[in-house]
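Colleague: Predicted coordinates and the sequence they were generated for:
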Amino acid sequence: MIRKATATWTGNGKEGKGRLDTASGVLDQTPYGFNSRFEDGPGSNPEELLAAAHAGCFTMALAFQLERAGFAAEELRTEAAVSLGKDGDGFSINRSALTLTARVPGIDAAKFDELAQTAKSGCPVSKLFNAEITLDAKLA
């Protein structure tokens, strides 16, 4: 399975403008730039998108863990807070903090914690934060 998104950028780093598009159309010319990334301006940014991906992936992984263990959640609500920090001359994503609120009838705290920890380490996006990343770069 392959999912695709496209980033288009014009201009320099600070004054330039970008847009994000996804094959599904969920993002359609969604603006991003220096202001939306570093100054809380309008538009999206890569860290916000990673936070959404991590929250969604983890929550779905937990739903599957619960199902396998014989439980069904009434509601799982996860916030992911992705931190971007200075790293030498650049930046790095140094943390993704997941905060979960759940309603799961019939489960005890120990079992819930076990399943949540398994989902945290097993969801594909959690694994991505430590994954090898390759690049095939070509000039047009």
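Modeller: Nice, thanks for sending it over.
Colleague: make it CA atoms for all contacts and neighbour counts henceforth
Modeller: Will do.
Colleague: what sits up against whichever strand or helix holds Leu20?
Modeller: Assigned by DSSP states H and E, Leu20 falls within strand 17-22. Applying Cα atoms under 8 Å, 6 or more residues apart in numbering, the contact partners of strand 17-22 are 4-11, 27-34.
Colleague: Buried among those? Make that a ChimeraX selection.
Modeller: Filtering the contacts of strand 17-22 down to the buried ones (16 or more other Cα atoms under 10 Å) takes a single ChimeraX command:
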select :31,32,33,34
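Colleague: show me where the protein has strands.
Modeller: Secondary structure of the chain (DSSP state E): strands located at 5-10, 17-22, 30-32, 75-87, 90-103.
Colleague: Comparison target below:
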Amino acid sequence: MNRSAKAIWNGTIKEGSGSLSTQSKSLFKMPYSYVSRFEKQTGTDPEELMAAAHAGCFTMKLSAELTSAGFPPEILVTESVVSLINGTITCSALTLEAKVPGITEMRFLQIAEHAKATCPISMAIKVEITLEVRLQ
């Protein structure tokens, strides 16, 4: 399976702007710029997209592993905060809230840690990955 995205950029780094589009069209000419990346203005940025990818991938992997272990989840809510410090992505901090009937906290933590380590995005990025969990 291959997926693609296209970035278009016009102009200089600070005055220019660009757009991002994905093969599926879920992003289509989504604007991004220096100010959307570094000054929190309207638009997206690569770190936000990385956070979305990591949260989505980890959550799907965790759902698959919980289901396989006999604990189908009711709901999993994951937030990823990707940190960019001095031009380097340093961390993806995952925060998970979950409702999984019948599972012990210890077993849940084991499965969640395994999913964190083995989801495809976690394996692709070479930064610190933290996980904070709240099991309902």
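Modeller: Cool, the structure landed. What you see is a predicted model, and the numbers here were worked out from it, not measured in a lab.
Colleague: After superposing, what score do the chains get?
Modeller: After superposition, the two chains reach a TM-score (TM-score structural alignment, normalised by the length of structure 2) of 0.92; 127 aligned residues with a Cα RMSD of 0.9 Å.
Colleague: just to revisit the earlier point, the strand holding Leu20 of structure 1 maps to which residues in structure 2?
Modeller: Using TM-score structural alignment, strand 17-22 of structure 1 corresponds to residues 17-22 of structure 2.
Colleague: hmm, back to that, so for the strand holding Leu20 of structure 1, what gets flagged as buried?
Modeller: Lys17, Gly18, Arg19, Leu20, Asp21.
Colleague: Report the central residue of structure 2.
Modeller: Most central in structure 2 under Cα atoms, centre = their mean is His54, positioned 2.3 Å from the mean C-alpha point.
Colleague: In contact with that residue: list those residues for me.
Modeller: Ser80, Ser92, Ile121, Ser122.
Colleague: Just name the closest of these to Ala112 of structure 2, please.
Modeller: Ser122 (12.5 Å; Cα to Cα).
Colleague: Give me the aligned partner of the closest one over in structure 1.
Modeller: When structure 1 is aligned by TM-score structural alignment, Ser122 of structure 2 is paired with Ser126.
Colleague: ok, average deviation of the longest helix anywhere in structure 2 from structure 1?
Modeller: Longest helix in structure 2, counting residues (DSSP state H): helix 46-68. With mean Cα distance after the TM-score superposition for structure 1, helix 46-68 of structure 2 departs from structure 1 by a mean of 0.4 Å once superposed.
Colleague: Return the distance of that helix from the chain's centre.
Modeller: For helix 46-68 of structure 2, the separation from the chain centroid amounts to 6 Å (computed by Cα atoms, centre = their mean, to the nearest Å).
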